[in-house]
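# coordinates for the following, if possible.
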Amino acid sequence: MKRTLRFSIIALSALALTACATLQRGPVGNAEVPQPGKPVDLNRYAGLWYEIGRYENGFERGCEGVIAEYTLRPDGLVGVRNSCRQDGVNGEQKVSEGRARVVEGSQNAKLKVSFFGPFYVGDYWVLDRADDYSWSIVGEPSGRYLWLLSRTPRPSEAQRAVINRRAQELGYDMSLVRPTLH
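Okay, here's the model as predicted:
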């Protein structure tokens, strides 16, 4: 009896998380998401990234000052720590911690990321990046999510133009990009 109850609770929790994720989906901004174009050196990718733009989504609604930090863990996984300021750059800080594993055969450009244990795993594809790892374009297969990342919170207009142009070349509708304030 306890086993059946435990299984039912786990199944209902997974169903609720899936329903929440489905409700948070935005419009498809890229109907034909390309495969990542370059291998990723995780040692160089690790560290602090500033979100400079994104497709709006439910789990980041109202977030400004978004920062992602990636660390290489001793168990071979990638540690993920995302933070944002709620409702403005001086708002209350929200933090989410998770982990990711590299998808085999992806040259480290595709990760499976989990913030909610084993019940919900999302795709994280490094679609393109600067040769010096100063910027990165991240998406996933549905075309509903896009993140534009930089190593600095306020990249130069020239660098921002390069990132935006490259995202557009990858097929993304740039009119859906919401700039992130820092």
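
# from now on I want contacts and neighbour counts done on CA atoms only, so please keep to that.
OK.

# chain center to stretch 82-93, what's the gap?
Offset of stretch 82-93 from its chain centre (C-alpha atoms, centre = their mean, to the nearest Å): 17 Å.

# who's in contact with it?
With C-alpha atoms under 8 Å, 6 or more residues apart in numbering as the test, stretch 82-93 has contacts from 62-69, 94-97, 181-182.

# over to stretch 98-105?
Contacts to stretch 98-105, defined as C-alpha under 8 Å, 6+ apart, come from residues 76-81, 108-116.

# quick one: classify Gly171 as helix, strand or coil.
coil (DSSP: H, G, I helix; E, B strand; the rest coil).

# before we move on, the earlier item: save the contacts of stretch 82-93 as a markdown table, and put in secondary structure, neighbour count and distance to Arg129 too.
As requested, the contacts of stretch 82-93 are exported to a markdown table (DSSP: H, G, I helix; E, B strand; the rest coil; neighbours: other C-alpha atoms under 10 Å; distance: C-alpha to C-alpha, whole Å):
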| residue | secondary structure | neighbour count | distance to Arg129 |
| --- | --- | --- | --- |
| Gly62 | coil | 15 | 26 |
| Cys63 | strand | 21 | 24 |
| Glu64 | strand | 24 | 22 |
| Gly65 | strand | 21 | 21 |
| Val66 | strand | 25 | 19 |
| Ile67 | strand | 21 | 17 |
| Ala68 | strand | 19 | 15 |
| Glu69 | strand | 17 | 16 |
| Lys94 | strand | 13 | 27 |
| Val95 | strand | 13 | 25 |
| Ser96 | strand | 12 | 24 |
| Glu97 | strand | 14 | 23 |
| Leu181 | coil | 17 | 21 |
| His182 | coil | 18 | 21 |
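
# here is the second sequence; please produce its structure so I can put it next to the first one:
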Amino acid sequence: MKAIVMLFFLVVLTGCLGMPERVSPVTGFEADRYLGTWYEVARLDHSFERGLKNISATYSKRDDGGINVLNRGYSIEDQEWNQAQGKAYFVEDERTGYLKVSFFGPFYGSYVVFDLDKEGYEYAFISGPDTDYLWLLARTPNPGEAVINRFKTVAKAKGFDTNELIFVEHDDL
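Just a heads-up that it's a prediction; the model follows:
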């Protein structure tokens, strides 16, 4: 059942390659530094992620120049891990944090890195094609109040409804 929900998530994200009006992708993006595991700290609510905890995304290089994406979350109801494997490619150039991501077929959706800790690559703010899609990813499940406050401030200024944020439960990992 959760696999079907994850597929729904993927279908929703494949609808558009645009981005919200006030969102701009970061420049100076370094894909090699972005690779590895990121934890989902906060997001706007979507049915495809409801009931999941310990959500993470792991990125790795593809032979064709793209990036492999492995999204994972633990279903509280089903007591099992769910995952979705996808691929991402740069929309403009490899130094701009604007990618298109697909988890099946020829359908792609926006993945816009609009804020990033460029010094340590410890957190990233991600948007989809509109202000209904927003994530805070970090290298640790608990990045600290300063990062969370920055996320709320920056996202609100860009038009996201930060009053609706969901904070992801993570077991002691």
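
# work out the TM-score between the chains.
After superposition, the two chains reach a TM-score (TM-score structural alignment, normalised by the length of structure 2) of 0.80; 156 aligned residues with a C-alpha RMSD of 2.4 Å.

# still on that earlier bit, name the member of the contacts of stretch 98-105 of structure 1 with the most neighbours.
With neighbours defined as other C-alpha atoms under 10 Å, the most crowded of the contacts of stretch 98-105 of structure 1 is Lys110; it has 25 neighbours.

# so what corresponds to that residue in structure 2?
Mapped onto structure 2 by TM-score structural alignment, Lys110 of structure 1 lines up with Tyr98.

# okay, helices next: where are they in structure 2?
Taking DSSP state H as the test, the helices found in structure 2 are 2-13, 31-34, 145-157.

# a markdown table for these, including distance to Ile126 of structure 2?
Shown next, in a markdown table, are these (distance: least, C-alpha to C-alpha, whole Å):
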| stretch | distance to Ile126 of structure 2 |
| --- | --- |
| helix 2-13 | 13 |
| helix 31-34 | 13 |
| helix 145-157 | 10 |
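
# and Gly109 of structure 2, which of the ones you listed is closest to it?
helix 2-13 (4.7 Å; C-alpha to C-alpha).

# any chance you could list what contacts the closest one?
For helix 2-13 of structure 2, contacts defined as C-alpha under 8 Å, 6+ apart pick out 46-49, 75, 82-84, 102-104, 107-110, 128-129.

# what are the buried residues along that helix?
Within helix 2-13 of structure 2, the residues scored as buried using 16 or more other C-alpha atoms under 10 Å are Lys2, Met6, Leu7, Phe9, Leu10, Val11, Val12, Leu13.

# and those, which is closest to Tyr123 of structure 2?
Ranked by distance to Tyr123 of structure 2 (C-alpha to C-alpha), the buried residues of helix 2-13 of structure 2 are led by Leu13 at 21.5 Å.

# distance of the closest one relative to Ser110 of structure 2?
Look at Leu13 of structure 2 and Ser110 of structure 2: by C-alpha to C-alpha, to the nearest Å, they are 7 Å apart.

# give me the common contacts of these two.
Common contacts of Leu13 of structure 2 and Ser110 (C-alpha under 8 Å, 6+ apart): Gly128, Pro129.

# returning to that earlier point: who's in contact with the match of Lys110 of structure 1?
By C-alpha under 8 Å, 6+ apart, the neighbours of Tyr98 of structure 2 are Pro25, Val26, Phe90, Val91, Glu92, Ser110, Tyr111, Val112, Val113.

# what's the closest non-adjacent residue to it?
In space, and not counting its chain neighbours, Tyr98 of structure 2 is closest to Val112: 4.7 Å by C-alpha to C-alpha, 6 or more residues apart in numbering.
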